[in-house]
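requesting a structural model of the entry that follows:
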Amino acid sequence: MINTNLKFSGIEKEVKQFDKNKVSNIHKMIHEKSGLGNEFLGWVDWPETFNKAEHDRMKVVANDLRSKIDVLLVVGIGGSYLGARAADEMIRGLYPTDKVELIYVGNTMSSTYTQNILDYIKNKEFGIVNVSKSGTTTEPGIAFRIFEEFLINTKGNDVAKSRIVAVTDKSRGALKEMADAKGYETFVIPDDIGGRFSVTTPVGLFALLVAGVDTDAIMRGALKSKKDLSKESNDAYQYAIARYLLHTEKKYSSEMLVSYELQLQVFTEWWKQLFGESEGKDGKGLLPTSCIFSTDLHSLGQFIQDGTKNIIFESIIRVKKPQVDINVPKLENDLDGLNYLTKNSLHKINNIAIEGVIDAHVNGAQIPNIVLEFDKMDDEMFGYATYWFMKACAMSAYLLGINPFDQPGVEVYKKNMFKLLGKPGIK
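Alright, predicted model coming up:
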């Protein structure tokens, strides 16, 4: 369901000749859970081993909450919200007509944004899902305090109790303790799955269930991806090898993930966290960036075509089948000169644009391109694609010889911030 086309990358021969023993050894490390960070490899078998009973319980709770609200506030930062948002926009689109709107809070400490959300929901029926392993992360912790208080003050404790859900640790942590004390429903973040690998756990799935998304289809897609990638030779590994060689042998420092579909923009943000936080350590790793074409061709396009060379290579998401397709209207006077386009659908024009841009960037600007072809954009494809990229990320990071599953650098800003804020016990 994702085909990797390397014919524009300039390293087709090197990828084919890459050390198969090295790939085989890493593949075994991933599946036997013997490499660095192996305690966080629970996601590898998750599409088969996930807790079906908890999934069914989530459906019951989500359907009940869905019947009561217009808006669900998803409290979280990083992997606690990016996966759900990426799925929401990829599957439902940017302007969903479903009765429940998802709004994401706790991913910023902007007072203006927070007040804007308070103003927006003051006359709406809303609920809250707080996604946090510990419950002590600053940004979502602040947001939850604000919106929990607002819900209690406007609707009362009994209503708040029925509309607040915590996705957190199974048995410990501040959020778990608080939820139990206040009677909030809870679902479990598995101990062996880190945040950026957790989208098909309750971290991502509960909010999507409230939004009416078919999470069974997401899990079917993830399971299909797991089966397709069970062998040592697969497209996800080919992608990982290609980006590794472009970085280490060809000395490219940045990968740009490009989509021609606006509803995949947050998917590229999810991808940036996945690879950036997994690989950016020990002085290693590609800088993950993203663009939406043809939108960004009219802003960054000039730099990509004619700017500094040997920095960026592009990975292109090409969607074979759109959710819907439309035709360009034919005008009698043709003043804008676009009647010649009416013989093609908009999706076909978009795909022709992809071909033209690849030609310009590969042959004109000498930028390597990797084309990743998605069959479609739906719930099953989302489950497939997220597992596919996670598998590629594990291979890619292990090729660099680093632990894909920790993020020590993230803690530096937190310590500095806590010190400046005068947090007790921090010097």
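
use CA for all of it now, contacts and neighbours both
Fine.

going along the chain, name the strands of the stretch 101-250 of the chain.
Listed in chain order, the strands of the stretch 101-250 of the chain (DSSP state E, counting those that start in this stretch) span 101-105, 126-131, 164-168, 185-188.

how about a markdown table for the ones you listed, with mean neighbour count added?
Supplementary listing: these in a markdown table, determined by neighbours: other Cα atoms under 10 Å:
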| stretch | mean neighbour count |
| --- | --- |
| strand 101-105 | 19 |
| strand 126-131 | 27 |
| strand 164-168 | 26 |
| strand 185-188 | 20 |
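
can I get those strands in JSON lines including distance to Leu209?
Conversion of the strands of the stretch 101-250 of the chain to JSON lines gives the following (distance: least, Cα to Cα, whole Å):
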{"stretch": "strand 101-105", "distance to Leu209": "11"}
{"stretch": "strand 126-131", "distance to Leu209": "12"}
{"stretch": "strand 164-168", "distance to Leu209": "13"}
{"stretch": "strand 185-188", "distance to Leu209": "13"}
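
and those: which comes nearest Asn350?
In terms of Cα to Cα, the element of those nearest to Asn350 is strand 101-105, at 28.9 Å.

distance from the closest one to the middle of the chain?
15 Å (Cα atoms, centre = their mean, to the nearest Å).

which strands and helices lie in contact with it?
When contacts are defined as 3 or more Cα pairs under 8 Å, 6 or more residues apart in numbering; DSSP states H and E, strand 101-105 packs onto strand 71-75.

residues in contact with the strand it packs on?
Counting by Cα atoms under 8 Å, 6 or more residues apart in numbering, the neighbours of strand 71-75 from elsewhere in the structure are 81, 100-107, 121, 124-131, 140, 143-144, 207, 210.

here is the second sequence; please produce its structure so I can put it next to the first one:
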Amino acid sequence: MNDIKFDFNNMMSFNVGGRDGVTEYDLRRLMPRVNKCHRHFRRLSENPASRVRLSLEWLMLPFQDKKTVEEIQRLGDEIGRQYENVLSLGIGGSYLGLKSAQEALCAPYYNEFLQLRQKRSRIYFEGNNLDPTPLAVLLRQLDPKKTFVTVISKSGETTETKAVFDVVEEWLKAGVGAHYGRQIIAITDPKSGTLRKKVLEEQAKDPSNFRSLPLLPGVGGRFSEFNMGLLHLAIVGVDIAEVFSGAQAMARRCSLEDIFKNPAYMYASLHHLAHLRKGKSIAIMMPFSEGLKSTADWYCQLLAESIGKKYPRRIKALGDSGEAWEADTRRPVHAGRTPVATRGTTDLHSIQQNNVEGPNDKAVTMIRIASFADDVTVPADKGFLSQKRFSELLALAQEATAWALTSAKRPNCTITLSQLSPWTWGGLLYFFEMATAFEGELLNVNAFDQPGVESYKNYMYYKLRKPDIPEKIAQEIEKHPVKSDVRFIL
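Just a heads-up that it's a prediction; the model follows:
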């Protein structure tokens, strides 16, 4: 799989020194832990009940039934060619996964030019923020009769997506009339939740209303692009089978126990060591590609939610040879690295100053594209830039960035994609998912829950007087009021 290469030379001590770099001895010493984690992870992944119970079913997403994929591809193609606009509502992975796919796999300025999107729908992302201005402006510009709506929510209760969908539904109803529900697809839990309940109620009135696709059990939002993102890929005309082919190839690479053959295990191991033994607590993600800008944002969610945990996990063995995990609240660990999304070359003129001369607490991951579909050449007679291709300049800038970091003893690594395509992007996402999951194994935290995210939601639900808030949550909020002293407000 030479289309995706992981170069970690600049994470090693022979390039950045023993104080900041990882040695081969460090890696060898970690291997018993890696092997133990591998065997544990493989055992869980081979047990269907454990995969669902522990939210590991994302491992199987690239291997979904071909008939199901073909049906989604046909449905998306139908929507993309029939409607002028698609309004996609979701937050977290239900937004970042889709946005990263669109930026990576569609032409730049996709929405602006009909020919670039091959006469398919424009895509607008909402439901990911409660700022009223973008939604208000957008709905004034769109024609509801020419707009299709997809809403992605497991429960239907997430505040941002629910609030926006409530508004959009009324807007669609007012503009389209009684059959407005035929212009909505809900991607939600197959059995439960308020959104699923609404789907069933509306379909009882009219089977063409509120069509739906399932969010598969055992797949968390940030790991679910290969589930909830498939319809979006089909709408914009991406070949889902190609994305899956790249992810499958990476999955096979990432099934190997030897970290010198498994790029995801090596990535996780290097950053685990760099963090805990070398003090590199900040993860800088820097793609040298505008198309991967949102993929960097997606990775930041993936890493932050997955391994940023207060408590380690406690494993409980179950009778089916599986297991359950719970937080070990007896010993807080506050684990995890802090991710920062940047991009080259834009942020070489800002955050790179801190990367090179600020605190040496970072490890930088760069992503470069070996071959671009389009290129631009500087005209002749323009001095030292004359007749240089932009792709050459970008590659040189990435090389120069690696040199600057390395010479300053700052650990860094580079992922190279032969080109930015559905195949390589699918492989890249699976690589990061596996690397993040395995880093969670090395840390012994639950990489598949997000209790810290729930705290702000619970506070909002409490203040909004949402029914059925557990008394324990209400008591916790009342017990910890935030003090406000006018002397400290200027």
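
coming back round to it: quick one, which of the strands of the stretch 101-250 of structure 1 is nearest to Gly76 of structure 1?
Shortest separation from Gly76 of structure 1 across these is recorded for strand 126-131, at 5.3 Å, computed as Cα to Cα.

what does the closest one contact?
65, 68-76, 80-81, 140, 144, 147-148, 151, 160, 163-168, 203, 207.

quick check, Ala363 of structure 2 in a helix?
No: assessed by DSSP: H, G, I helix; E, B strand; the rest coil, Ala363 of structure 2 does not belong to a helix; its assignment is strand.

what's the counterpart of it in structure 1?
For Ala363 of structure 2, the aligned position in structure 1 is Phe313, judged by TM-score structural alignment.

which helix runs longest in structure 1?
Ranked by number of residues, the top helix in structure 1 under DSSP state H is helix 379-399.

that helix corresponds to what range in structure 2?
Residues 422-442 of structure 2 are matched to helix 379-399 of structure 1 when aligned by TM-score structural alignment.

please enumerate the helices of the stretch 1-150 of structure 1.
Counting by DSSP state H, counting those that start in this stretch, one finds helices in the stretch 1-150 of structure 1 at the ranges 12-16, 20-32, 46-49, 52-66, 82-92, 111-121, 138-155.

Ile415 of structure 2 falls within a strand, correct?
Yes: under the criterion used here (three-state DSSP), Ile415 of structure 2 sits inside a strand.

contacting residues for it?
Contacts of Ile415 of structure 2 were listed using Cα under 8 Å, 6+ apart, and they are 4-7, 365-368.

next one: Leu421 of structure 1
Leu421 of structure 1 sits in contact with no residue, where contact means Cα under 8 Å, 6+ apart.

the residue lying closest to Gly35 of structure 1 once chain neighbours are set aside: how many residues sit nearby?
For Gly35 of structure 1, the nearest residue in space outside its immediate sequence neighbours is Met29; the separation is 5.2 Å by Cα to Cα, 6 or more residues apart in numbering. Neighbourhood size, Met29 of structure 1 [other Cα atoms under 10 Å]: 17.

how much space separates Met29 of structure 1 from Asn107 of structure 1?
34 Å (Cα to Cα, to the nearest Å).

quick one on the thing from earlier: can you pull the contacts of the match of Ala363 of structure 2?
Residues in contact with Phe313 of structure 1 (Cα under 8 Å, 6+ apart) are 252, 254-256, 367-369.

ok, now Ile370 of structure 1?
Listed by Cα under 8 Å, 6+ apart, the contact partners of Ile370 of structure 1 are 4-9, 239, 314-316.

quick one on the thing from earlier: of the contacts of Ile415 of structure 2, buried ones?
Those of the contacts of Ile415 of structure 2 that meet the buried threshold are 4, 6, 365-368, by 16 or more other Cα atoms under 10 Å.

touching, Ile185 of structure 2 and Gln203? I think so.
No: shown here, Ile185 of structure 2 and Gln203 do not form a contact pair, counting by Cα atoms under 8 Å, at 11.4 Å.
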